[in-house]
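Engineer: using only what follows, build the 3D model:
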Amino acid sequence: MKKLACRLLLILFVFVNAHAMAQQGYAISGTIKDENNQPVKGATIFISGSQKITSANDAGEFTFYTILPGYYNLSVKMLGYLPYSQNIEIKDKPADLHISLKVKTNQLKEVVIGKSKSKDLFMRVFKQQFLGATENGQACVLLNPGAVNFSTKKEFLMADADEFLVVENKNLGYKIRYMLKSFWYNAATDRTDYSGDALFEEMPGTEKMKQKWAKKRLEAYNGSLVHFLRAVYTNTVLKEGFLVYKTYPKPAKNANDNLVYIDPRPVKFDSLFNVVDTAFLTFKAIPLLVRYDPKQAAKIVDRKELFSLKGVTMTGKSTLISFPGNETAIDRKGVFKDYEGMSITGDWGMSRLGDKVPLEYQPPK
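Structural biologist: Predicted coordinates for the structure are as follows:
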């Protein structure tokens, strides 16, 4: 009996200790070396989309402390080397990384056709498509525009940068360093795609400015993809103002219309959940139409209705979103595990850097 009691106490101790460790967080550490296995000192390491940054010491070593369980994208930037990114899952133990940087040899050469006004045009297009055409995007200032390299190919405008692009968002009060990996804009289709990693820093300001920033940050957060994924995680989608519907292929007889076909019964996420632990959950990956409309969401009454297929228009803050595979996972920060496989069109697809807030952002309660 004593042995059984001791064993139960040991199990309880291990469980409590593991839970306490998870609440305190774990370390992400590692060593950065070049292709000759020599340490790369002074490299900048940061967690993409956050305010967390450090640098490698003389031995190429670095450490982030108190990282809570979740999904993270760790990025490394060093002049003369290709940018490096790695997805990391922190669950119940620290992460120890061994990173090898490759020398950057094939740099994108700047190609400007015609007079200098061509580059001015390229820059205007780049700023609008990269920072955004919203009020927040227009309030952003690119402090080092000369760092952007442009090239063109038929209807495509392409860009990259050898150093961090530095942006001041005067509406949200963030200074952003962005490691641009690729950018292209198709003038024929007015479509843009870019990739990179952002590091956020609080801008200094007066109390009045901080109050303005707080208001604007909340406006940017409300209805965003991160807001939605956090609401999914807490199973408060309707409460947070989101109307979510399962979408279906367009009927053959309606092939030429511009409607999206849905089940008009709002999705109940608790029927899709598989809770992994307190930091992660998985849910069935189904194609969705998401609308942010708090007033309409507050009117929804839970009642049993039969399935019907309904064609609707994409109005207001509406987004079509689909996930890779049969199941997908998110963490409590609202970070999606396989975000690169997501397909997003509509409101969220038009969101740009100027409307982003860091992972650390929490709305006032």
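
Engineer: going by C-alpha atoms from here, please, whenever you check contacts or count neighbours.
Structural biologist: Noted.

Engineer: surely Ile176 is within a strand?
Structural biologist: Yes. Ile176: assigned to a strand according to DSSP: H, G, I helix; E, B strand; the rest coil.

Engineer: and it, what is it in contact with?
Structural biologist: Ile176 is in contact with Leu165, Val166, Val167, Glu168, Asn169, Ala198, Leu199, Phe200, Glu201, counting by C-alpha atoms under 8 Å, 6 or more residues apart in numbering.

Engineer: looking at these, which are in strands?
Structural biologist: Leu165, Val166, Val167, Glu168, Asn169, Ala198, Leu199, Phe200, Glu201 (DSSP state E).

Engineer: number of residues surrounding the second one?
Structural biologist: By the criterion of other C-alpha atoms under 10 Å, Val166 has 19 neighbours.

Engineer: same question, Gly114
Structural biologist: Around Gly114 there are 8 residues (other C-alpha under 10 Å).

Engineer: ok, back up a step: just put the ones in strands among the contacts of Ile176 in a markdown table and tack on distance to Leu108.
Structural biologist: Below are the ones in strands among the contacts of Ile176 laid out as a markdown table (distance: C-alpha to C-alpha, whole Å):
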| residue | distance to Leu108 |
| --- | --- |
| Leu165 | 16 |
| Val166 | 19 |
| Val167 | 22 |
| Glu168 | 25 |
| Asn169 | 27 |
| Ala198 | 21 |
| Leu199 | 23 |
| Phe200 | 26 |
| Glu201 | 28 |
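
Engineer: sequence B follows; please return its structure for comparison with A:
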Amino acid sequence: MKKYLLFLFLFYSAIANAQTILKGKVIDEKTKEELSGISIYINSTTIGTITDNEGEFTLTIPFNGKVELVVSHLIYQKKMILIDANSKETLLIALKPQNNTLNEVVIKSSRNKDDNYNKWGYLFTKILMGTDSHFAHSCKIKNPETLVFYFDKETNELSVFAKEPLVIENSVMAYKVKLDMENFKYAFNTDVLQVNYSTFFEELPIAKGKERNVKAWRYSAYYGSQMHFMRSVYQNNLTREGFTLYAYRTIKNKEKERVSKIIQLKIGQTFAANNNPNYELKTLFKDRDTAGYYQLIMKQNDIVALDTTKVSLRKLAVLDREMSTVKFNFKDTLMINYKPNSQSKQNITGKEVVEVKNSHGTKKNDGLNTYMYFIEDGGINIQNNGYYSELRLFIYGNMSERRISQLLPWDYEPDKPNL
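Structural biologist: Take a look at the predicted model:
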């Protein structure tokens, strides 16, 4: 075991310091004209550039493996390409002109158009930024005028489109995020969100004397996150980083699910009827007894019983030396419990406490819980920076609630502040 850990440490250190050079050219698909001023970036990183007068670009990538290259311009259709960063081949990328897809949607859905930012902007921002108020309140959309809202009264669904990439400034983490949103749909009846986007990060200037604060906020966003977990899986140090794995089986609170659906339906109807974003239960339901009962039920746990068995990472993760990745795979649902250890001196807001019942009796399980399962077989291949390209892992719980306001670029490395 010690030999394995030593090898993995040396293996990780070697590829963590690796850098690769990616080169390419962008042309118009029809005219073959070389295109200048095209944005080129690695998705969800600070690594990006624009094409020169000959349509050429060069990117220095500080990690190996698969990366998602985004090629974007307002008058051309965005292209996302999964490539091998280690490839020595010069890329030739052909772009198609925009076909005014958004305008077609506007015409077809004009009867559902409800283009009122004062009405829908609050809800959209809350869903997009996440539930942590400390981070979410520090994020501001700089170009809200680009948003177009549609509400379908028949399906009780809100759809949002952006005519150009959103520019979001996160003041506490000192990032400007360019978010190119492909679709956003929120179903009030089921409380299900569908959203696809690519992001590019830029460092914002940090005021003198505020460097320590910014490091602390980034540190807090990183620890316990999906990025932190995947990197810990890759490095085989889950326990040291504060993660514990459990095979997971639950008995859900059916009454809370029923009441939650009623409330979500009422929220959708309220938003559609007026501009008042207030959806407190006492406002939504005029009958006091009904509002009181719903409030009582919504305070209950989502789960009335929970059966867990602790599992070892050794059974779930296999090192692939040839591909420089770790294969991570499991059956059923996996619960990841995160508890900041003595070395992690960050403040994490919010805590989930559930009753855990297993063959050894009942115990309290304090910490931040996340749940994962695969929607199809095959697992994922984790790279040294925690990134994986497969789209088959479904995540809910704490990690999924950390949305744009707590998002860090994949090339981020924690620099622990002296707290």
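
Engineer: hang on, the earlier thing: and which of the ones in strands among the contacts of Ile176 of structure 1 is nearest Val290 of structure 1?
Structural biologist: Ala198 (25.6 Å; C-alpha to C-alpha).

Engineer: so what's the spatially closest residue to the closest one that is not a sequence neighbour up against?
Structural biologist: Nearest residue to Ala198 of structure 1, sequence neighbours excluded (C-alpha to C-alpha, 6 or more residues apart in numbering): Tyr178, at 4.5 Å. Listed by C-alpha under 8 Å, 6+ apart, the contact set of Tyr178 of structure 1 reads Phe164, Leu165, Val166, Val167, Gly196, Asp197, Ala198, Leu199.

Engineer: adding distance to Asn256 of structure 1, write the residues you listed out as JSON lines.
Structural biologist: Listed next are the contacts of Tyr178 of structure 1 as JSON lines, based on distance: C-alpha to C-alpha, whole Å:
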{"residue": "Phe164", "distance to Asn256 of structure 1": "45"}
{"residue": "Leu165", "distance to Asn256 of structure 1": "43"}
{"residue": "Val166", "distance to Asn256 of structure 1": "45"}
{"residue": "Val167", "distance to Asn256 of structure 1": "43"}
{"residue": "Gly196", "distance to Asn256 of structure 1": "36"}
{"residue": "Asp197", "distance to Asn256 of structure 1": "39"}
{"residue": "Ala198", "distance to Asn256 of structure 1": "40"}
{"residue": "Leu199", "distance to Asn256 of structure 1": "43"}
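
Engineer: and which of the ones in strands among the contacts of Ile176 of structure 1 is nearest Gln362 of structure 1?
Structural biologist: For those, the nearest to Gln362 of structure 1 is Phe200 (14.4 Å; C-alpha to C-alpha).

Engineer: so that closest one makes contact with Leu172?
Structural biologist: No. Using C-alpha atoms under 8 Å, Phe200 of structure 1 makes no contact with Leu172, being 11.0 Å away.

Engineer: the helices in structure 2, which residues?
Structural biologist: 2-16, 101-108, 117-129, 133-136, 211-222, 226-235, 238-241, 254-273, 281-284, 288-298, 398-401 (DSSP state H).

Engineer: any idea which of those gets closest to Asn43 of structure 2?
Structural biologist: helix 226-235 (14.2 Å).

Engineer: corresponding residues in structure 1 for the closest one?
Structural biologist: Residues 225-234 of structure 1 are the counterpart of helix 226-235 of structure 2, counting by TM-score structural alignment.

Engineer: with stretch 40-54 of structure 2 instead?
Structural biologist: Counting by TM-score structural alignment, stretch 40-54 of structure 2 corresponds to residues 45-59.

Engineer: for the matching stretch, measure first residue to last.
Structural biologist: 14 Å (C-alpha to C-alpha, to the nearest Å).

Engineer: so what's the residue count around Asn196 of structure 2?
Structural biologist: 11.

Engineer: quick check: the gap between it and Ala136 of structure 2.
Structural biologist: 19 Å.

Engineer: repeat for Phe184 of structure 2
Structural biologist: Taking C-alpha to C-alpha, one finds Phe184 of structure 2 at 18 Å from Ala136 of structure 2.

Engineer: so the two - more neighbours on which side?
Structural biologist: Neighbour tally, Phe184 of structure 2 and Ala136, criterion other C-alpha under 10 Å: the higher count belongs to Ala136, 22 against 18.

Engineer: from Glu34 of structure 2, how far off is the more buried one?
Structural biologist: 41 Å.

Engineer: any idea what Leu131 of structure 1 aligns with in structure 2?
Structural biologist: By TM-score structural alignment, Leu131 of structure 1 lines up with Met129 in structure 2.

Engineer: is its match in contact with Ser405, as I believe?
Structural biologist: Yes. Contact status for Met129 of structure 2 versus Ser405: in contact at 4.8 Å, counting by C-alpha under 8 Å.

Engineer: mind picking the two most distant members of the contacts of Tyr178 of structure 1?
Structural biologist: Farthest-apart pair in the contacts of Tyr178 of structure 1 is Val167 and Gly196; separation 13.8 Å (C-alpha to C-alpha).

Engineer: more neighbours, those two?
Structural biologist: Val167 (21 against 16).

Engineer: so how far is Phe283 of structure 1 from the more buried one?
Structural biologist: 36 Å.

Engineer: now Leu289 of structure 1, nearest residue through space, not along the chain?
Structural biologist: Closest to Leu289 of structure 1 by C-alpha to C-alpha, 6+ apart is Leu320, at 4.7 Å.

Engineer: hmm, the one you found is touching Gly346, no?
Structural biologist: Yes. With contact defined as C-alpha under 8 Å, Leu320 of structure 1 reaches Gly346; the gap is 6.2 Å.

Engineer: how many neighbours does the closest residue to Glu34 of structure 2 other than its chain neighbours have?
Structural biologist: Leaving out its chain neighbours, the residue that sits closest to Glu34 of structure 2 by C-alpha to C-alpha, 6+ apart is Ile27, at 4.4 Å. Neighbour count of Ile27 of structure 2, defined by other C-alpha under 10 Å: 20.
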